[in-house]
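In: Take a look and give me a structure for this.
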Amino acid sequence: IKQEFKVVPKSIAKSMSQVRKNQLLLFFAQMNNVTEAKNAFSWIVSDVTIINKNVDINAKPFIPFFGDETNKEKMLIFLRAADFNIYDIELRERLQPQQKVTINQDVNGEISTSIQTVDEKVTDIYLAHKNREGKLFWLHYKDESAGTKLFFLIVATIFMNQGREALFLIDEFDAPLHIKLTEVALRLFNEWNSTSQFVVTTHEFSLMDLSLRPDQIWFVEKDRFGCSELYSIFDFDSPDCRRQDYGYKKRYLQGVYGADQIINYPMLEDVLGVNYECAKSEAKSNG
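Out: All right, here's what the predicted structure looks like:
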């Protein structure tokens, strides 16, 4: 990792040689009580929320929210309006054995470890569905589909933080979602929540044409060395590229904006030992 520091606070300028190669300057500065760094670090810790669909949900932060019946009913109405068969939400506590490791050092400097098993409270989320007979049955959150889990997590997190000036980061937020649910999520970000900011990544080209401003659409392009460059549609000089009624997806697929995946088909065919053009012609003649 190579880091370059052009301007640093005077209070830590003399200590810069102590910054390790794998250590972030912001973390180093806040550990050395630089006021600006402490404020920035505090903002990241308290106001930046990473919605990670790939890890088990931590239910504890949702306990106060779902403990309020009004909040829970609002959430359930929203989920059913989005065509999810969810009729109730329960947070259930259970005891789970956890290993606690203690490191001890005696007067002679000898170090020993002791392992103790303790029971810790864990909170699980259960969602109620209805079967064909109209009877409720419960599923643990982890047993739901990937799309249900992600949409539930996005909506619950946003509802819980409503009114706060927060920043939400979501990687490939649309991957397990139907395109219509993705549009709902975008409207939730862009129209129905005016106090927060959302940064999401996607590989779904159709999203470019879903009520997004040109300055909200950014591309990441890698050069031949694997370094990434970030730029917006709004950076392009052509006025047509900044029109909101413009077909961004079509122009992107035509290569207007770059940030494209360049596929070398002849090389792929050579590795596989096939010629797709010949194979297609032969299949057509046989058909």
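In: make it CA atoms for all contacts and neighbour counts henceforth
Out: OK.
In: Without its sequence neighbours, what residue ends up closest to residue 177?
Out: residue 147 (5.1 Å; Cα to Cα, 6 or more residues apart in numbering).
In: Just the element for the one you found, please.
Out: helix 146-160 (DSSP states H and E).
In: Point out the other helices and strands that that helix packs with.
Out: Helix 146-160 sits against strand 48-51, helix 69-81, with contacts defined as 3 or more Cα pairs under 8 Å, 6 or more residues apart in numbering; DSSP states H and E.
In: Spatially central residue for this protein, please.
Out: For the chain, residue 170 is the residue whose C-alpha lies nearest the centre (Cα atoms, centre = their mean; 1.9 Å).
In: Tell me how far it lies from residue 51.
Out: 5 Å (Cα to Cα, to the nearest Å).
In: ditto for residue 183
Out: For residue 183 relative to residue 51 (Cα to Cα), the value is 18 Å.
In: circling back to that earlier point, what about the residue nearest to residue 177, how many neighbours?
Out: The number of residues packed near residue 147 is 17, by other Cα atoms under 10 Å.
In: structure for this one too, so we can compare:
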Amino acid sequence: MIVRFSVENFKSFCDKQELTMIPAKKIKKNKEHVVSFDKVSLLRTATIYGANASGKSNLIEAMKFAKYVITNRVPLQANKMYCRVVSDGLNRDSTFEFEIFKNNKFYAYGFSMNLFDRIIKSEWLYELVPGKDLQHMLFERETEIKRIELGDRIKLDEMDRMKFKTYTLDFEDNNSGLFLKEMNRNKKIKNGSSLEFFKDVFEWFEEDLVTIFPDQPITDFEYFYGDDGNQKINQIIDLFDTGISKVKIEEISLSDLKSKLPSKLLEEVLTSFKNKLENSDHNKNAMMSLRTRNAFYNIKGVPGEEPIITTIMLEHGAQSFSDFEFDEESDGTRRLFDLLDILISNKKNKVYVIDELERSLHPKLTYKFIELFFEILKNNHTQLIFTTHESTIMDQNLLRRDEIWFVERNKDNISHLYSLDRFKERYDKKLSKNYLDGRYGGIPILKIFPFSEDGEV
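Out: Below is the predicted model:
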């Protein structure tokens, strides 16, 4: 789970801005929205509003960018991602920091870098002590003085000490990559090692943090192939009044697949599947899923046999005389199928960060999805952070005040992030009306076009 995220000098964010998932102490409503650990409680959702071009998508982009740098490398386009609306943005360091909960421990991990030069300046990782204003250094790094140090509390055995010394010597001249990534690149950190925190924290970024943008498919529908997956999807899809009466998996031929995919893509898919077969255990099924924006295919098989290819087919109405393919459904229905993966795939401890959750969805479907998120995943530690323009979900029966955030752009085109909770609204207030009336900010300021009396500009 995520506790806090902060960013500085990235795109429209100039000064440090912070999103926190720590609940406000005075809010007692919707207690089921809070997950409690030892001495720390965390919210399960954060909803971010803002006008077009306010910078709310940049907040999601900052998380995505940081994850990419951590798990891969610094991208070439980073040199244009600093805050370019201030004179010193080019020379200022950009900072990204996450506070997270992983394997029953709280960590703060972050790094600073010069985006224009694509140079890492510093990197740090601390373990946080719940209920106390304490943190224990796990490691710190400063590239200019070639310093990589473990905290005093880290006690290594002889083998780990030799390994760590070798790793740091090999990496001390590197200012283009992160040490956290290096410690997970072909390094075998055994279970129980004092260095295991490197593996745990990296795994959170690689597997637990999921960032999604509007035209990006969320799921490859693997949940259909799990225990009772098909049954669960049919139970839930009925709640959304999409006209779909039944979802099923249907086998298609290789020639059918060839007719639906561009030849180059088909060749890449079949080559990839062949490689999977070669690397799989003998007589054991290899499986891969192919997902495009409008279609889904699953391929499985064993070496030496024709692969089995399946796709999703949909029935409409109580008496369906013909099945519908996935690409025949509306954008909203396809988007809904993506979101349902969050509800039924049973991927615990995920943090889904979604830009424009409501894209192509009717307001009532968006509302219903959030209701089901809290209901179905009430015993799950999954978190949902999303941007939206949908004011109908700004409802204190659905969301707490501390789950609602705004991004507003000032006259200098600099974005600022703040919580609705600072307004201390009563529980009977109509939030959506007040928001659209401009009480909380985060809406477009429209101007009147100056026409002359004869109608000309």
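In: Just the TM-score for the two chains, thanks.
Out: Once superposed, chain against chain, the TM-score is 0.70 (TM-score structural alignment, normalised by the length of structure 1); 243 aligned residues with a Cα RMSD of 3.4 Å.
In: Alignment lookup: the residue nearest to residue 177 of structure 1 to structure 2.
Out: Aligned counterpart of residue 147 of structure 1 in structure 2: residue 332 (TM-score structural alignment).
In: One more: residue 73 of structure 1?
Out: The alignment partner of residue 73 of structure 1 in structure 2, by TM-score structural alignment, is residue 231.
In: Could you tell me how many residues sit around its match?
Out: 13.
In: I'd like the distance between it and residue 344 of structure 2.
Out: For residue 231 of structure 2, the distance to residue 344 of structure 2 - Cα to Cα - is 10 Å.
In: Repeat that for residue 244 of structure 2.
Out: 18 Å.
In: Which stretch of structure 1 lines up against the one helix or strand residue 42 of structure 2 maps to?
Out: Taking DSSP H and E as the criterion, residue 42 of structure 2 maps to strand 40-43. When structure 1 is aligned by TM-score structural alignment, strand 40-43 of structure 2 has no counterpart there.
In: which secondary structure elements does the very next helix or strand once past that strand contact?
Out: With elements assigned by DSSP H and E, the helix or strand that comes after strand 40-43 of structure 2 is strand 45-49. In this structure, strand 45-49 of structure 2 packs against strand 383-387, strand 404-409, with contacts taken as 3+ Cα pairs under 8 Å, 6+ apart.
In: Just send these back as CSV, with distance to residue 165 of structure 2 too.
Out: Formatted as CSV, these follow (distance: least, Cα to Cα, whole Å):
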stretch, distance to residue 165 of structure 2
strand 383-387, 38
strand 404-409, 44
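In: For residue 134 of structure 2, find the nearest of the ones you listed.
Out: strand 383-387 (25.2 Å; Cα to Cα).
In: mean shift between that closest one and structure 1?
Out: Following superposition, strand 383-387 of structure 2 is found to deviate from structure 1 by 0.9 Å on average (mean Cα distance after the TM-score superposition for structure 1).
In: Run through who's touching that strand.
Out: The contact list for strand 383-387 of structure 2 (Cα atoms under 8 Å, 6 or more residues apart in numbering) reads 1-2, 43-49, 56-57, 349-357.
In: again with stretch 206-220 of structure 1
Out: Stretch 206-220 of structure 1 is touched from outside by 183, 228-234, 241-244, 246-249, 259, with contacts defined as Cα under 8 Å, 6+ apart.
In: Tell me which stretches of structure 1 form strands.
Out: In structure 1, the strands defined using DSSP state E lie at 48-51, 88-105, 111-130, 136-140, 167-170, 197-200, 218-222, 228-232.
In: most neighbours per residue, which of the ones you listed?
Out: Most buried of those, by mean neighbour count (mean count of other Cα atoms under 10 Å): strand 167-170, with a mean of 18.
In: Mean deviation, that strand versus structure 2?
Out: Looks like 1.6 Å for strand 167-170 of structure 1 (mean Cα distance after the TM-score superposition for structure 1).
In: Determine the set of other helices and strands touching that strand.
Out: strand 48-51, strand 197-200.
In: Over which residues of structure 2 does it lie when aligned?
Out: Going by TM-score structural alignment: strand 167-170 of structure 1 matches residues 351-354.
In: quick one: contacts of that stretch?
Out: 1-2, 60, 208-214, 382-387.
In: Redo the strands of structure 1 as TSV? Include distance to residue 61 of structure 1.
Out: Formatted as TSV, the strands of structure 1 follow (distance: least, Cα to Cα, whole Å):
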stretch	distance to residue 61 of structure 1
strand 48-51	12
strand 88-105	11
strand 111-130	10
strand 136-140	17
strand 167-170	16
strand 197-200	20
strand 218-222	32
strand 228-232	33
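In: coming back round to it: do you know how far the match of residue 147 of structure 1 is from residue 240 of structure 2?
Out: Counting by Cα to Cα - residue 332 of structure 2 and residue 240 of structure 2 are separated by 11 Å.
In: what's the neighbour count on the residue nearest to residue 241 of structure 1 when sequence neighbours are not counted?
Out: Nearest residue to residue 241 of structure 1 in three dimensions, chain neighbours excluded: residue 233, at 6.7 Å (Cα to Cα, 6+ apart). Residue 233 of structure 1: 20 surrounding residues under other Cα under 10 Å.
In: Return the distance of residue 414 of structure 2 relative to residue 408 of structure 2.
Out: From residue 414 of structure 2 to residue 408 of structure 2 the distance is 8 Å (Cα to Cα).
In: right, I mislabeled it, should have said residue 208 of structure 2
Out: Distance from residue 208 of structure 2 to residue 408 of structure 2, counting by Cα to Cα: 29 Å.
In: what do you get for residue 331 of structure 2?
Out: 29 Å.
In: do the same with residue 439 of structure 2
Out: For residue 439 of structure 2, the distance to residue 408 of structure 2 - Cα to Cα - is 12 Å.
In: before we move on, what about residue 247 of structure 2?
Out: For residue 247 of structure 2, the distance to residue 408 of structure 2 equals 42 Å [Cα to Cα].
In: can you check residue 162 of structure 2 too?
Out: 51 Å.
In: before we move on, what about residue 108 of structure 2?
Out: Counting by Cα to Cα, the gap from residue 108 of structure 2 to residue 408 of structure 2 is 27 Å.
In: quick one on the thing from earlier: so which elements touch the strand holding residue 42 of structure 2?
Out: Packed next to strand 40-43 of structure 2, using 3+ Cα pairs under 8 Å, 6+ apart, are strand 34-37.
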